[in-house]
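> okay, here's the prediction I keep looking at, along with the sequence it came from:
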Amino acid sequence: MRAIQAYSKSSSFLVSFVFTFLLSIGVAFNTYVLTVANDDLLIRETEAAILADIGGFRSLYNSAGQDAVIYALEERLGDRNNDFLYYLKSGDGEFVSGNLQHWPASDVEKIRNGLLEIEVSVRQSHLTDSKNSKQTALAMIMAFSNQDNLLIARSVQEYEFAVWLAQASSWVMIIIVCIISILSIGVAYYVVSRINKISDTADEIISSGKLSERLYVESEWDDLSKLTLSLNHMLDKLEQSVNGIRSLSDNIAHDLRTPLTRLKTHLEDLQEQDVKHHLIAECDNILAIFNSLLRITYIENNAQRSGFKLGDVSIVLEDAIDLYHPILEDKRIELVSNIDAEVFAFCDRSLIFQVFANLIDNASKFTPQGGRITVELSKHKTLVNFIISDTGIGVDDTALAKLTRRFYREDKSRSSSGNGLGLSLVSAVVSLHLGEMHFAKSHIADSGLYCKITIPCE
């Protein structure tokens, strides 16, 4: 359904619509020229030719009389290039000369200004009555002073066939336009549908971080399939690069953790207590960094939901608040909570606890004494919403998008405690739960940080 909605807004639809519209205008104009315009042109041309012929016979009659008219008719009837039809009758209705069988007695339709449309029987030869054919003709009647009448006509039989052929061609073109329109719409819809599939799959790969997934290749003959193959090749290279970076990080963490553990063991044997405690604390901090790196890598690379089960998230949040309550009391930081009861979600309880603990810990570090932290947890339809705001020092707008980067710290001097991996871990856990995380300026003070996490209930 999404593809249909997107189709009407796509460039493919616009191109197919414009193409069909212009083609329809061309067919309509062509039909008009071949039928209506040509019909009027033929009538005008035939009328002018008959009038010219009448003028010639009238002049001939006035100057030389009836015999000259009959002689001229006989000459024209003998001319194979002559396409006029004649019937000269006397005042008493007798046939005098011409190549028509009969004087038209019926099926006479007046067109305009004395021009008639008639059905005539044409002689094959004016000397015989054998073999005749009926034709449609345009005619005019000329009366002489001696009561003789001359009917001059011109056959439109060939024109009628041409008109029929033109009309048939017009219908064929209309059918072709309809077929082209349907094919254009079909091809455009196919292209938009394919692009939507590619876009949806790419969005899913980007949002989930599963670089091992690939775009489905339907065929190999069209350009979109070639594009899909190129994108899959790009994903192969990207996956190799990312895996190489992650592997390097893991190897460094693994290789350094062992000698650091040994160093810590040797430091514990030192006699000078002050130096020993300081060095051991530094080793613990380094080990914590490596453990956090390994934990983040494990969550990102092993996106398994085996530890997921339906649980009450509100209880997990209350446990995290209880854990940090003494620390907040020592700093005289007020914590205001608004937690809905029985907020159930399909989640990993231990990972969600780490999310809440990291965010509360982060807020407590950067909120000065006498400050305030607000925590909200609610359920809206199929989503669980967690919001935490503080009155701390906050961050610049340009730094909001960088907060989840590994080792990123807003404190450039790095004088405050922490290693810049807490929010990276939170982001990895939220992504594992198919959720979203959003940072903004605090809503409860001029400074401070606002964080909202949304995860699906199922």
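Cool, got the structure.
> C-alpha only now, for contacts and for neighbours.
Noted.
> surely residue 449 touches residue 400?
No. The criterion here is CA atoms under 8 Å, and residue 449 misses it with residue 400 at 9.3 Å.
> can you list the residue ranges for strands in the stretch 351-458 of the chain?
Applying DSSP state E, counting those that start in this stretch to the stretch 351-458 of the chain gives strands spanning 372-380, 383-390, 436-441, 449-456.
> quick one: the longest helix anywhere in the chain to strand 436-441, angle?
Longest helix of the chain, by residue count under DSSP state H: helix 157-208. Angle of helix 157-208 versus strand 436-441, following axes from the mean of the first three to the mean of the last three CA atoms, to 10 degrees, is 80 degrees.
> helix or strand next in line after helix 157-208, which one?
Per DSSP states H and E, the first helix or strand lying C-terminal to helix 157-208 is helix 223-267.
> contacting residues for residue 57?
residue 69 (CA atoms under 8 Å, 6 or more residues apart in numbering).
> does it lie in a helix or a strand, and which?
helix 38-64.
> can you point out the buried residues in the very next helix or strand once past that helix?
Helices and strands here follow DSSP H and E; after helix 38-64, the next one along the chain is helix 66-77. The neighbour-count check on helix 66-77 (16 or more other CA atoms under 10 Å) flags 66, 69-70, 73, 76-77 as buried.
> and what of stretch 94-101?
So stretch 94-101, judged by 16+ other CA under 10 Å, has buried residues 97-101.
> could you point out the longest strand in the protein?
When the chain is parsed with DSSP state E, its longest strand is strand 128-143.
> wait, residue 427 sits on residue 404?
Yes. Between residue 427 and residue 404 there is a contact under CA under 8 Å: 6.3 Å.
> what count of nearby residues applies to residue 243?
14 (other CA atoms under 10 Å).
> if I look at residue 99, how far off is residue 122?
6 Å (CA to CA, to the nearest Å).
> go on, residue 437?
For residue 437, the distance to residue 122 - CA to CA - is 93 Å.
> those two - which one has more neighbours?
residue 122 (21 against 16).
> OK, contacts around the nearest residue to the more buried one once chain neighbours are set aside?
The shortest distance from residue 122 to any non-neighbouring residue, by CA to CA, 6 or more residues apart in numbering, is to residue 100 (4.7 Å). Counting by CA under 8 Å, 6+ apart, residue 100 touches 85-87, 120-123, 126.
> alongside the first one, take a look at this:
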Amino acid sequence: MAGALRRRARSITVQFVFAAFLSQLLLTVGILLFVQHKTERALQSYQREWVEELSGDLIESYRRGGLSMLKESVDSRAAARRGNLAILLLIGPDGSRIAGNLDSWPLPLPAETPWRKLTLSQADGRPEHIVARATLLPDGSRLMTGRIIETELDPGRIREAAFAAAVGLGALLGLIGALILGRILSARIGDIVDTTVAIRRGALSSRIAVNGSGDAFDELGAAINAMLDQIERLMAELRLMTDGLAHDFRSPVTRLKSVIERAAAATDDERAGAALESAGREADTLLAMLSTALLISRTEAGMGREQLVDTDIAAMLHDLAEIYGPLAEEDGFVLAVDAPSGPKVALNPQLVGQAIGNLIENALHYAEGGTRIVLSAKANRDHVTLSVADNGPGIPTDRREEALRRFGRLDPARTESGSGLGLSLVAAVATLHGGTIRLDDARPGLSVLMSLRR
């Protein structure tokens, strides 16, 4: 579980989604902090102007009518009920309360100050936040004018709740946006992966879709497509050359075999006849190699894909067992079939039958000391796996890749007749059917598994 999480964390898609989400969240928080700062500054400016205007009106009353008119003005403003946010207090020169809606002068407030924030305790003990201005009058009286900045609707808590909600919404939207971007990124990368998988399975004509936007993905797709075009062209030329050579060599080899047969029929010398017979067998081997090489080239080119038919796998394996059974008995082997009846797969029965036949012949040829060859089939939702297993000496694990190469023959096999193309043909047939070939340990012996896509 921990390893899977570490692999996911290293995924470029996950990192991209996380980076996009984090950047969106930081941007949202930054914008909200800026808006909050500007809002608070604007609110403070409004409150200050409001208090200064109120203070100016009251001082003007003092100038016109002295302390008595100021008292009337303070009492009038303090007596207002509806929507009254004003905090007023007039203290005489002797420190006695003259008018206002406060009982006493707040201790933190000096006798004269242009602006101060205060916290007062209400009758029920709840704190009340105000902004206030204190003015020292010429006769020694003190006037405090202020405004409540937090009421029952507490703007601070409202701002905090709004900020939290906005951050939560921004995080959600940022996550959704990051996931959408991640899906777009994964889709573009997935298109490249799907194309490479299709090419690996033999569909060399597959290309990465480009939308003409000119972005990095388009440039990458165009570069890969250009590389694939060149590879396909080179492989087509190589295949054409191989086909041409195999086709051209078959005619002279056939004529050579005919000449050898006529010479063998015309001679009475036993030694010459034996030599000619050996030459004829070598000519047959060469013809078989050319035919197999030509078949592999055509199979790799996709020829035969149009001849796919629904085939009963179990019935096909039983037919092959009947064909090769007598030959296996002559070599001391028992040929068995382990395949459940029922599954049908769209395949080219001639090519698949020839591939399985090659595997049976290889087992008969090289499984020295073995006594049993088993043809089996296992199917799942996506693939069906055909295998030919023997209980002979097998192939060492470090030599199996070499055995799969074209014309690859392990040292002990070089003294035997053969071309080294049998497994190459099986691999080409598997690729034609969207599958793969794999060598495995049969414990004891060798198991060759050919996977075909259903």
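Everything's here; your move. Worth saying up front: this structure is predicted, and the values here are computed from it rather than measured.
> what's the TM-score here?
Superposed pair, TM-score by TM-score structural alignment, normalised by the length of the second structure: 0.70. Supporting alignment: 382 aligned residues with a CA RMSD of 4.5 Å.
> returning to what we had before: which of the contacts of residue 100 of the first structure sits closest to residue 288 of the first structure?
residue 120 (111.0 Å; CA to CA).
> is that closest one in a helix, a strand, or coil?
strand (DSSP: H, G, I helix; E, B strand; the rest coil).
> counterpart of it in the second structure?
The alignment leaves residue 120 of the first structure without a partner in the second structure, by TM-score structural alignment.
> which SSE is residue 123 of the first structure in?
Assigned by DSSP H and E, residue 123 of the first structure falls in strand 115-125.
> give me the angle between that strand and strand 128-143.
Using the same axes, to 10 degrees: strand 115-125 of the first structure against strand 128-143 is 150 degrees.
> who's in contact with strand 115-125 of the first structure?
47, 85, 99-104, 106-111, 129-140.
> mind doing that once more with 6 Å?
99-101, 107-110, 132-140 (CA atoms under 6 Å, 6 or more residues apart in numbering).
> please pick the buried ones from those.
Listed as buried from the contacts of strand 115-125 of the first structure are 99-101, 136-140; burial here means 16+ other CA under 10 Å.
> any chance of these in TSV, with distance to residue 204 of the first structure too?
Output for those, formatted as TSV (distance: CA to CA, whole Å):
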residue	distance to residue 204 of the first structure
99	86
100	85
101	86
136	73
137	75
138	75
139	79
140	81
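> which of those sits closest to residue 339 of the first structure?
residue 136 (94.8 Å).
> could you report the neighbour count for the closest residue to the closest one other than its chain neighbours?
Of all residues not flanking residue 136 of the first structure in the chain, residue 119 sits nearest, at 4.8 Å (CA to CA, 6+ apart). When neighbours are defined as other CA under 10 Å, residue 119 of the first structure has 20 of them.
> repeat for residue 185 of the first structure
20.
> again, but for residue 398 of the second structure
Residue 398 of the second structure - counted by other CA under 10 Å - has 8 other residues nearby.
> and residue 432 of the first structure, what's its match in the second structure?
By TM-score structural alignment, residue 432 of the first structure lines up with residue 432 in the second structure.
> SS state for the residue lying closest to its match once chain neighbours are set aside?
Distances taken as CA to CA, 6+ apart put residue 302 closest to residue 432 of the second structure, at 6.2 Å, once the chain neighbours are dropped. Classification of residue 302 of the second structure by three-state DSSP places it in coil.
> repeat that for residue 338 of the first structure.
Going by three-state DSSP: residue 338 of the first structure is strand.
> quick check: closest non-adjacent residue to it.
Nearest to residue 338 of the first structure is residue 376, by CA to CA, 6+ apart, at 4.7 Å.
> list the contacts for the residue lying closest to residue 366 of the first structure once chain neighbours are set aside?
Among residues not flanking residue 366 of the first structure along the chain, residue 392 sits closest, at 5.1 Å (CA to CA, 6+ apart). Shown in contact with residue 392 of the first structure (CA under 6 Å, 6+ apart): 366-367, 448.
> let's go with 8 Å and repeat that
363, 366-368, 371, 447-449.
> now residue 370 of the first structure
331-334.
> now it: how far from residue 418 of the first structure?
22 Å.
> then residue 115 of the first structure?
105 Å.
> residue 434 of the first structure too?
Residue 434 of the first structure is 27 Å from residue 418 of the first structure, by CA to CA.
> likewise residue 66 of the first structure?
For residue 66 of the first structure, the distance to residue 418 of the first structure - CA to CA - is 126 Å.
> kindly report the same for residue 358 of the first structure.
11 Å.
> who has more neighbours, these two?
Neighbour count, other CA under 10 Å: between residue 358 of the first structure and residue 418, residue 358 has more, with 18 against 15.
> what's the closest non-adjacent residue to that one?
residue 422 (6.0 Å).
> over to residue 52 of the second structure?
With CA to CA, 6+ apart, the residue lying closest to residue 52 of the second structure is residue 133, at 7.6 Å.
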